[in-house]
Each structure stands twice: as C-alpha cells, then as structure tokens.
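Chemist: After the sequence you'll find the predicted model.
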Amino acid sequence: MIWEELQQQIDARERDGLQRRRRTLEAPCGPLARVDGRDLISFCSNDYLGLANDPALIEAVCVGARTWGVGSGASHLVSGHLAAHEQLECELAAFTGFPRALLFSTGYMANLGIVPALVGRGDAVFADRLNHASLIDAVQLSRAEHRRYPHADVPALVRLLEASTAKRKLILTDAVFSMDGDIAPLAELLEIAERFDAWLVVDDAHGFGVLGPQGRGSVAHCGLPISERLIYMGTLGKAAGASGAFVAASELAVAWLLQTARTYIFTTGASPLIACALSASLRLIEHGDARRSQLVRLAAQLRAGLAGTRWRLLDSPTAIQPVIIGDNHEALRVAASLYDRGLWVPAIRPPTVAKGTARLRVSLSAAHTEAHVAKLVDALRDLA
C-alpha cells in the first residue's frame, strides 16, 4: 500500500537522523526568540542586518497599506503592477547599477523563471555542485543539459565548456553558498562567460545587502563590471528584512524575462505594501555600514572563541558560519544540548549538505550582541 511505503520512508528518515521538525516562533523575527514558551537566543535566521522588525519598515508597511491596500489583485502583466512596484524596480536597478530590474514573489520563483527563459533543449547549463536547490530545480525545468563542476573549480568548468557543443551556454552559481558561507570566484566566472559566449547567472541570496560597498552585493564586492551577459538575482527576504526577490540585468534581458519567465507571468503580484517596506529597507541598507561592521566583528569573535577546540569552522568571510560536526545524530545531539542552554542553532544534514558533513549553521545578525555570541562560544567550548 502506498500509505505503508510513505510511513516506512518517514521511519527511515527518523532512523538516519534526517527527519525535519518545524517549530512555531512566538515572537517577531530577531535575535531573541520565544518557542514553546521558552526564551532563546536565535542563530537561525537570515535577517543579517536585523531589519525584519525594524520600525522604519513597519511604518512603511502601514503607510503602504493605507495608500495601496493589501493585495495587488492580479498578475503584473494584467493589472497587478502598481506604482509601488514600479518605484521599487527603479530603485533596485539604480542601487545595483544595472539598467533594469524585475520583481519576483520569491527567490525560488525567480530562479525557476530565469533559467528556462534563457536555455532549453539543445543548450547546456554549467552549474556549481553546491548550488541551491532552486537552481538545481531550475535546470531540470529548463530541459537543458545539466553539467555540474566541482565546487568553485574554475579549471574544471573551463574543461566542460571546451568540450561542449551546446547551442547556448549558461554558467549558474550561487554568489554566497548558503551552507558553507564562501563566495564564488565571480570575476573569473564572468571572464569565462565572455570567453565562451555564455550567460552568467548569479544568485546573490546571501550577499545582497551584506557584501560590497553600501551592501550592493557580491557582484560589487568582487568588482565586476555590469555586463550584458550577467544576470543578477537578489532576494529580499534575508538582509532586506521583508520578502520577494528581483532580477537585475540589461534592458534586453529583463524585457525577455518579462515576456517569457513563467513564474513572473502566471502569478499574482506581491503585495504593494511589501514593496513600500523594501523601498525603506534599501535606504537602510545603503546607509548600513555600522550594521555590516557589527557582522564582521561578531564573526571574528565567534571564530576566535572556537579556535583550538575540536569544532571545525569552514573558511567563511560572511554572516554564515558553519561548524562541522560530521555525523547526523551527533549534530542533532549538539543542537539539542545548545537548545537546552537557551541557544537555537539549526543542525543541517543531508541532502542539504554532503553525507558525513552534518553541521551547525550559525547565522549571525547585526542585531546580535557580543554577549549573545559569547554565550554561544562558551556553550560550544563546554560541549567540545
């Protein structure tokens, strides 16, 4: 029976330490959480700049609701593209330096829209092996050939491109890798895209707002020029503190995506009040050097505090600080011990990461204090 098969598969996930559990947060997103009546210091969220509960965004939402109501009422290409959306797209293009930007409801939907719009059967996508699930799914949806190169291995990518006879080629990569916290070699990837007449699609979910001058993202951080073959995707539910995503690119590329990206065309436009909040968020990001400096200090404090212990930290210059445990069950035990001490740190296991590399994923926020990180360091040193 199909129901018995499902139960057996769920039981197997439990036995292998792979079962996921959802907790209900009883407080706004922030460094201090409340779950099941317990107060915790949270190192789970991607609210890197601490904007998710910022008064300026809350006020912008209230003004936006009074001005535009709550819903957009239709897809963008029917009647759901409001002036608040248009203003935000113009602001995002100016902020990132690209000629034009296009809003999407989520980063996942943006990626599912971009790749199939640019390549299809007979084409090839060359993807970093550690790319996010949304990028993997996007390639499958496109029906293009999927060639994966070892993580950040530029010579291997070149060899794959040299051997390819595909009509159109697309290089696909995260900018900041969400489980390792490292940054893709974007300058080299753009040079390779130019050499092989390929698109370069960059998913900057975890770099936008955090990296680069004024938080303009990983492309700015790596000093890339604005190229016609560069497609830049940034999410707005992490450092920007709200929700949604955008694609920034040349006028022609954005015009093509507007006409062909199915996840843009066939879905209701996001709430206009969120667009109002994001306009306010962009201003805070641009003037948020103090927040970004706080992130750097906290990461240095964590790394220095765990030096000399058995815990291995990956070489991450970002707000994502993975602590490698290895075994699934041990990662769960360590996370549970931290939880008992009032510290909420997620245990990440396969298939999100490779087998044998289960880890704690410490996500830092500018809203954390040195005291918060000190408590985490003390607990991890004790557990080591």
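Modeler: Arrived safely, thanks for sending.
Chemist: Every contact and neighbour count from this point should use C-alpha atoms.
Modeler: Noted.
Chemist: Look up how far residue 353 lies from residue 333.
Modeler: Using Cα to Cα, to the nearest Å, one gets 18 Å for the distance from residue 333 to residue 353.
Chemist: Tell me if I'm right that residue 211 and residue 221 touch.
Modeler: Yes. Contact criterion Cα atoms under 8 Å: residue 211 and residue 221 qualify, at 5.8 Å.
Chemist: Which of these two has more residues huddled nearby?
Modeler: residue 211 (22 against 18; other Cα atoms under 10 Å).
Chemist: Give me the nearest residue to the more buried one, chain neighbours excluded.
Modeler: Spatially, and ignoring its direct neighbours in sequence, residue 211 is nearest to residue 217 (4.8 Å; Cα to Cα, 6 or more residues apart in numbering).
Chemist: ok, second structure coming up, stack it against the first:
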Amino acid sequence: MSDTVFDWLDAHAEDRRKAGLARQLRPRTPDNGVLDLAGNDYLGLARDKRVTGAAAAAALRWGAGSTGSRLVTGSTELHAELEFELARFCGTQAALVFSSGFAANLGAVTALSGRNCSIVTDSAIHASLIDGCRLSRAEIAVVGHKDPAAAERALATRRTERAVVVTDTVFSVDGDLAPLPDLITACRAHNAALIADDAHGLGVLGDGGRGAVHAAGLAGAPDVVTTITLSKSLGAQGGAVLGPRRVIRHLVDNARSFIFDTGLAPSSAAAALTALSILKEEPDRAERVRTVAVDLANRLRAAGLHASEPEAAVVSVRAPSPEAALRWSDDCRAAGIWVGCFRPPSVPDQISRLRLTARADLTESDITRAVQVITDHAPR
C-alpha cells in the first residue's frame, strides 16, 4: 500500500492556488443579513412561505426522499402533476422531471444523439451540456458564440444521418440571449433538432415567464426540446425536459440519468408546483426581475464599471484578473453583499467577472445599497 499515490493532487492544488483559481466551500447560515445577489432565486420564491409550506407538507406526507428511481418507487402523484403543469404552462406536449437540471441536460443530450449523430454546439454552453456531449459518442462541432451561420455550415457539412443543435437560451455568464429564430431556421434547413437549455429563461422571459423558447414562438414545435431547472425561478430543486410526447417516451426508456438516478424528492416537486402556481397568479414577477437587472446594469455602468447588457436576470461585471475578482467578491461579502465570482476555467472567454443575479423582490434601497458596495470595492 502506497501513501504517495495521490501526491500529484498537492501539486495540482498549489498550481490552482497560485493562479487564484482555488475554490472554497462557504456554508451560509439561515439568516446572515447578507443581501444575496449570487444565487439564482430570480423570483424570490425560495423562502416564500407558500412554497416552503408546500415542501414541508409533502415531506410529512410522502417522506424525506422519493425512495428509488422514477421507474421503481420514485414516481409519486406529485411528480405526475408537476410534469403535467410544466408542459401546460410552457406550451409543450409533455414533460419529464429529473433530480436536477444537470441530470436533465445529460439525459436529453445523450439520449437524443449517439454514434450516428452530429452535435453542433455554441462555444459558451453550460457545463452540463458539455458533459452530455462528451458522453454522447456523437461527432461534436463547437461553433462561435451566437453564430447561427457557423452552426448552419457545420450542419451542411456533417457526415452523419442525424444532427442536433445544442444551446443555452440565456447564457449563464453574461445573461445574453441565443439567436433561437436563426438557429431553428438552420436546423430546419438541414433536418436537425434543437435542444435549448432554458434554465435562465423560465420565469424571466416570455409571456408570464414562460421562457425564452416560448418567447421565440417555438413552444410545442415538433423539432424542439427544452430543458429547464426547478432551482432558479421556481426556487426549488430538480430539472425537467419538455417536448413532444415521443421524445419524452424515448427519454424514459433511454436517458441513463433518469433511469438509474433516485427520483426528485417529493418535497421539491411540491415546492416547484406551488412556485409555478404563484408565477401563474403573479406574472408581473417576471417583468420585475428584468427591470431590476437593467437598473443594476445601468447604475453600475454609470459608476464607470464594465457591466453587461442584461437580456434576462444576469448581470456580469468584468474584473481585471482572477485574483482581483476574488478579492472584489470577498470585499463585497464582508460589506454585506453576496455576489458571484466567475473565473477561468468556468468562463469560456477566460475573462474573470463578478456575476450578479437580479431578483423580483429586491427593493429600491437594496439596489442602491448593492451598487454602492460593488462600486466602493471595485479594483483600482
């Protein structure tokens, strides 16, 4: 037995530390008085008593966990109801709930591609989509960010019978939108399907928060599959794939991240259901979060910072280096504002940023306080 087999990890960790890229877990307390602009609770529903009450009641009724995979004991009436309501709200034929958005993306990409398929992806897609592509055994073509012409060229020159274009709808780093109308035109010109990850669009974009795919007029299209997460606008946990019934049937039989994974906890399903019902009753939350994002960005730019133009709920502010971004983030947190810190290799363009997430429940004083703190602690 050797105690040196993992010595290489120490050198790897030291290299990351020197480059300012070491990650750290920072457990938070239930009520720490810090204003959260780092999480993805876009509609302010994660702590809504209606949502938490539904989760607690479901846990008491159904148990703490789902007890098994969805195909064994892990499907409850709550899961079926959630799938029905998600499909109806987003305008698709059917939906399938997974234990996470990551698992939903893995399942959709791997099950709908394979060896005799080409996958064309935007260079800035989420890590879960990247991992799905790697596991798919398909031929992969990565094209420039938001470049539908390049996607069409890749489709036109493919060597496989089938093809799938994979994209985020709202890219998680800068919050910019994918050119969905142009991408679907390219897909239809070359008999390809479109898989669109709407994790950051659901609850924020479209009529009443129905998402970017709905806003683009593609809801219910026979050649479009949408993936979502339940952990952002709906304030819960889990993910789902939305699309034609035959696609959902295929995923039940073939998506390994669905078949072999323990089902979503009933409490999370109940929380997401309740949050969805609140969004239906209070659709102005979607417009409010977009307004807050634009306001944040405008004020930060007016203060001389390099803030992105938000098209959904995400605002990024560029930093001069990974070390500067980390110090900036730490200083903001010490001053009572929690912001995200994105550094390489998490960002495809290798530019470090603070990542701010707007929330529908932020007040005018919250926004003013956040802008002041971020500006006061900006690298000089």
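Modeler: Sure thing, it's come through. What you are looking at is a predicted structure, and each value in this text was computed from that prediction instead of being measured.
Chemist: TM between them?
Modeler: After superposition, the two chains reach a TM-score of 0.95 (TM-score structural alignment, normalised by the length of structure 2), with 375 aligned residues with a Cα RMSD of 1.6 Å.
Chemist: contacting residues for the residue nearest to residue 211 of structure 1?
Modeler: Each residue near residue 217 of structure 1 by Cα atoms under 8 Å, 6 or more residues apart in numbering is listed here: 96, 204, 207, 208, 209, 210, 211.
Chemist: What lines up with the third one in structure 2?
Modeler: Structural alignment (TM-score structural alignment) places residue 207 of structure 1 against residue 201 in structure 2.
Chemist: so the helix or strand harbouring residue 214 of structure 2 matches what in structure 1?
Modeler: Assessed by DSSP states H and E, residue 214 of structure 2 sits inside helix 212-215. Counting by TM-score structural alignment, helix 212-215 of structure 2 lines up with residues 218-221 of structure 1.
Chemist: What of stretch 239-251 of structure 2?
Modeler: Aligning stretch 239-251 of structure 2 against structure 1 (TM-score structural alignment) gives residues 245-257.
Chemist: any idea how far the matching stretch is from the chain center?
Modeler: A distance of 19 Å separates the centroid of the chain from that of stretch 245-257 of structure 1, by Cα atoms, centre = their mean, to the nearest Å.
Chemist: So for it, first residue to last residue, what's the gap.
Modeler: 14 Å.
Chemist: Confirm residue 205 of structure 1 sits in a strand?
Modeler: No. Counting by DSSP: H, G, I helix; E, B strand; the rest coil, residue 205 of structure 1 is not part of a strand but coil.
Chemist: so how many other residues sit close to it?
Modeler: Residue 205 of structure 1: 26 surrounding residues under other Cα under 10 Å.
Chemist: before we move on, what about the one 3 residues further on?
Modeler: Around residue 208 of structure 1 sit 28 other residues, with neighbours defined as other Cα under 10 Å.
Chemist: Next: residue 72 of structure 1.
Modeler: Counted with other Cα under 10 Å, residue 72 of structure 1 comes out at 19.
Chemist: Can you check which part of structure 2 stretch 119-132 of structure 1 sits on?
Modeler: The aligned range for stretch 119-132 of structure 1 is 113-126, by TM-score structural alignment.
Chemist: Not counting the matching stretch itself, show me its contacts.
Modeler: 133, 136-147, 151, 154-155, 158-168, 171-172, 348.
Chemist: Give me the buried entries from those.
Modeler: Neighbour-count burial (16 or more other Cα atoms under 10 Å) is assigned, among those, to 133, 136-143, 145-146, 151, 154-155, 158, 162-168, 171-172.
Chemist: So which of the residues you listed belong to helices?
Modeler: Counting by DSSP state H, those place 133, 136, 151, 154, 155 in helices.
Chemist: counterpart of the last one in structure 1?
Modeler: In structure 1, the residue paired with residue 155 of structure 2 according to TM-score structural alignment is residue 161.
Chemist: Switch the contacts of residue 217 of structure 1 over to JSON lines; also include secondary structure.
Modeler: Listed next are the contacts of residue 217 of structure 1 as JSON lines, based on three-state DSSP:
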{"residue": "96", "secondary structure": "helix"}
{"residue": "204", "secondary structure": "coil"}
{"residue": "207", "secondary structure": "coil"}
{"residue": "208", "secondary structure": "coil"}
{"residue": "209", "secondary structure": "coil"}
{"residue": "210", "secondary structure": "coil"}
{"residue": "211", "secondary structure": "coil"}
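Chemist: Just give me which of those residues are shared by structure 2.
Modeler: Retained in structure 2 (both residues aligned by TM-score structural alignment, their matches' Cα atoms under 8 Å) from the contacts of residue 217 of structure 1: 96, 204, 207, 208, 209, 210, 211.
Chemist: how close does the third one get to residue 334 of structure 1?
Modeler: This points to residue 207 of structure 1. 28 Å.
Chemist: quick one, which of these two is more surrounded?
Modeler: Just comparing residue 207 of structure 1 and residue 334: by other Cα under 10 Å the higher neighbour count belongs to residue 207, 30 against 21.
Chemist: is it true that that one touches residue 214?
Modeler: No. Using Cα under 8 Å, residue 207 of structure 1 is not in contact with residue 214, being 11.7 Å away.
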